[in-house]
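**Student:** Need the 3D shape of this:
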Amino acid sequence: MTLQLSVPPTTKNPRMTGLPVAIIGAGPVGLAAAAELLERGQDVVVYESGPSAGHAIAQWAHTRFFSPWEYVVNEAAARLLEKHGWEAPEAAKNPSGAEFLRDYLLPLAQTPELAAVIRYDSEVMAVSKEGMDRTRSARRAQAPYQLQVRTCCGVQTLNARAVIDASGTYGQPNSILSSGLPVRDENAAERIFNALPDVLHEDRETFTGKHTVVVGAGHSAANTLLKLANLVRANDGTRVTWVVRSKNPHRVYGSAADELEARGKLGTDLQALVRDGVIELVDSFEIDAASVADGRLVLKGRRRGEDFALEADQAVAATGFRPNLGLLAEVRLAMDEIVEAPRALAGLIDPNLHSCGSVDPHGVAELSHPDANLYIAGMKSYGRAPTFLLLTGYEQVRSIADDLAGNHEAARLVQLVLPETGVCSTDADGGCCS
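**Tutor:** Modelled structure (predicted):
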């Protein structure tokens, strides 16, 4: 049974008059939220910390989505684009990150409607209630939100009637250590790369002829492993070891029943590479420490109850991501203490309980918090849980937009049908969106 949070009804409040809905992040979910709200006649402002829309995607633009175009375009955004002559890409094709930016997200951000409301190089540092921190209750519901936004001109304080945090998690990678603590040895940390390096192009020299350990059992790990395998076949001396802390990586291997063909192929191709010895798999390895000795990266920990160590030149941390909740420290959130997702959503996505690729329909009710009209949406709403799909975020912000526009009944008629993976497991080492 889904836990439901009561959602306070929208009321007339003179202190909110003329204030916009503030959206944090100009990624696909943030811009979808803006398009949904504009379509309903709501005022919005979008704060993006980077110099352009989709700044995080640009960092892994070489990676191809395993979802085709039909699953990565928001309907309200498409309607806005079509007003300006946009033609949708071929629905069945799988875009790369670069193609997604070029053919969809950047044109969306450049529409006159959105271009007028996006503020680039604007980092939201903190969100609170005007004149009160999280401990003050008197007249709290009547107070607008207050955002501290850092721009090239300094820090500005701006008000909003509602806040949608769609800032994502890409800037907050998980550690390779099983404890979750960061690697403190600076020499070792320098040899550990973030997920999805451009192995075959920009970073090719870094990986050619080296022994690389890829840590993680999600789709971002699979993407990197497949590309490193090309170097193994093309260059003598290149080695790849894949480390997972589970007993086996069957969730990544997938199933013939996967409804996303590219996601299924990702797993079957990886399984074949392990079987053929191109990639060495080290399962059940809990990494406790990382250091450098004699010019080599040394990973130490436990494997099947015994001390175990692995040496390599470098590692890739494909261990997933976590949300940065620091900017929301002064507002009242209802967050799950394990997954770091909204409490009513956490039970639907907790990888200890559920990782089948399907998620029950959810929207404004599951995403609401004690402070009304405050939402965490998109990949950040999943906290530390993997396997987020853009379709999920699009339905989230559709529901939120309806509620903020006063269409409370429509907001609660949520529908979410996701492509099934055909696999259920309790593996939770991280995954890549869409």
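
**Student:** hey, let's count contacts and neighbours off CA atoms from now on
**Tutor:** Fine.

**Student:** Flag every buried residue along the helix or strand encompassing residue 344.
**Tutor:** Secondary structure assigned from DSSP states H and E places residue 344 in helix 343-349. Neighbour counts over helix 343-349 (16 or more other Cα atoms under 10 Å) mark 343-349 as buried.

**Student:** What is that helix packed up against?
**Tutor:** helix 364-367 (3 or more Cα pairs under 8 Å, 6 or more residues apart in numbering; DSSP states H and E).

**Student:** going on from the helix it packs on, what's the next piece of helix or strand?
**Tutor:** Helices and strands here follow DSSP H and E; after helix 364-367, the next one along the chain is strand 374-376.

**Student:** Just list what that next one packs against, helices and strands only.
**Tutor:** Packed against strand 374-376 by the contact rule (3+ Cα pairs under 8 Å, 6+ apart) you find strand 162-165.

**Student:** list the helices and strands the strand it packs on packs on?
**Tutor:** strand 21-24, strand 374-376.

**Student:** Please tabulate those in a markdown table, including the columns mean neighbour count and distance to residue 402.
**Tutor:** Converted to a markdown table, the helices and strands packed on strand 162-165 look like this (neighbours: other Cα atoms under 10 Å; distance: least, Cα to Cα, whole Å):
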| stretch | mean neighbour count | distance to residue 402 |
| --- | --- | --- |
| strand 21-24 | 26 | 13 |
| strand 374-376 | 25 | 13 |
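
**Student:** One more sequence to fold, the one below, so I can look at both together:
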Amino acid sequence: MGDVAGAVAEAGAEAYPRIVATLIRVTGDWTLAEDCAQEALATALERWPRDGVPANPGGWLMTAARNRAVDVLRRASVERRKLRELARLTDPEPASPKAEGDVVDDRLRLIFTCCHPALALEARVALTLRTVAGVPTADIARAFLVTESTMTRRLTRAKTKIATAGIPYQVPTGPALVERLPGVLAVLYLLFTRGYDADGEPAFAAEAIRLARLLDRLMPDQPEVAALLALFLLHESRRAARRDADGNLLALDVQDRSRWDHAAIAEGRSLLDRAGDGQYVLQARIALCHATAPTAADTDWPAIAGWYDQLARLRPTPVIQLNRAVAHGFAYGPTAGLRLLAEARAGGALDRYPPALTAEAEFTARTGNPVRAAALFRAAAALVKSAAERRALLKRADDLTAGGP
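**Tutor:** I've put the predicted structure just below:
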């Protein structure tokens, strides 16, 4: 039974978003699509132990969900057109190349629907996680630090707004695509970040990479899509080396670079070869510069500082200005870093932002003031939510007061 349950879970992880996307396209009913997908999984848990795991588990689940939708719609006396459309959904055992393309198009339509600008950014991210990535509502709630019931209500409101506002279930074309694509990429970026943070859920990062691959496969002429995928891969390549044997976070300059995923780095480089200009291109070039430096001392900080100069002109946000200050500090000395950091903090947006305090602490230590630097590291530690980050910052402070590096 354990093997069968594992087979259901594995097939469900792959098929659930496909099923939901396809049924939403045909019925226009989000709740029905999700309910039928869930019932297909429950039916599999009941029948597969008796009948055996089918040769095409995903196709079996799609057929079961489709049949369930037909039954529900028939009982509800829904218009004959929808029933005819459901009947035309071919059994995907085995799936033809065209059928696979149709499924991918459904997933892309769903991404753009979830990421419509009429929805708040948090709602876009949550709806993408739940509907496109199939992440359980409880896990999404934990990521947003709310209760499961609260997140359920938010998801319901988002789906209701899509229905009442008549948001189309489609990939926009022409100027509308150019207008909407940045919002989709921003959601994927946030999704990856939530999975790559110190205490983030790695599955979220994996989903962001998978969805970015989907977008890149279907939109190969969009350089920012390729660049975003490259950025994800280059960051993810370092995951195995980010912690020591005790689970403590390791700074980039002390990581064992032999543990980095060099295949992912090579793929990221290849993607950037066909990328043009844009914010994600610049960020990916910065990440590639880190990823390809044989040692920390070999990092081309002047090049990174130059790319941050361009990025700051393109998007002069406080966080990008902070990162620019850090790059200049490593490229041209701590005094240059502190000067630009003061400019970045002038508006007050970074006053309680731990990375800003950490950068000030690092450059202060390099100017020969370990006591003040240690105090700044401890102030940053008091603000972070991650226990792993807190330990790392406090250790850095202790090392300074003990005469360490």
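
**Student:** TM-score them against each other, please.
**Tutor:** With the length set by TM-score structural alignment, normalised by the length of the second structure, the two chains reach a TM-score of 0.25; 170 aligned residues with a Cα RMSD of 6.9 Å.

**Student:** hmm, back to that, out of the helices and strands packed on strand 162-165 of the first structure, which is closest to residue 107 of the first structure?
**Tutor:** For residue 107 of the first structure, the closest of these is strand 21-24, at 18.6 Å, according to Cα to Cα.

**Student:** follow-up on the earlier one: so for residue 128 of the first structure, which of the helices and strands packed on strand 162-165 of the first structure sits nearest?
**Tutor:** Closest to residue 128 of the first structure of those is strand 374-376 (Cα to Cα; 10.5 Å).

**Student:** could you point out which element follows that closest one?
**Tutor:** helix 390-404.

**Student:** Just list what whichever helix or strand comes after that following helix packs against, helices and strands only.
**Tutor:** Moving toward the C-terminus from helix 390-404 of the first structure, the first helix or strand encountered (DSSP H and E) is helix 408-411. Of the remaining helices and strands, those touching helix 408-411 of the first structure by 3+ Cα pairs under 8 Å, 6+ apart are helix 390-404.

**Student:** tell me what the helix it packs on is packed against?
**Tutor:** helix 28-39, helix 364-367, helix 408-411.

**Student:** Helix or strand next in line after the first one, which one?
**Tutor:** Helices and strands here follow DSSP H and E; after helix 28-39 of the first structure, the next one along the chain is strand 44-47.

**Student:** Rebuild the helices and strands packed on helix 390-404 of the first structure as CSV, extending it with distance to residue 271 of the first structure.
**Tutor:** Listed next are those as CSV, based on distance: least, Cα to Cα, whole Å:
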stretch, distance to residue 271 of the first structure
helix 28-39, 31
helix 364-367, 37
helix 408-411, 42
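
**Student:** Among the ones you listed, which comes closest to residue 160 of the first structure?
**Tutor:** helix 28-39 (14.0 Å).

**Student:** helices or strands up against that closest one?
**Tutor:** strand 21-24, strand 44-47, helix 75-82, helix 390-404.

**Student:** Quick one: those as CSV, columns for distance to residue 31 of the first structure too.
**Tutor:** Shown next, in CSV, are these (distance: least, Cα to Cα, whole Å):
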stretch, distance to residue 31 of the first structure
strand 21-24, 8
strand 44-47, 8
helix 75-82, 8
helix 390-404, 10
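
**Student:** between the ones you listed, which gets nearest to residue 115 of the first structure?
**Tutor:** Residue 115 of the first structure lies closest, by Cα to Cα, to one member of those: strand 44-47, at 9.7 Å.

**Student:** Only the buried residues of that closest one, if you could.
**Tutor:** Buried, per 16+ other Cα under 10 Å, within strand 44-47 of the first structure: 44-47.

**Student:** Thanks a lot, catch you later.
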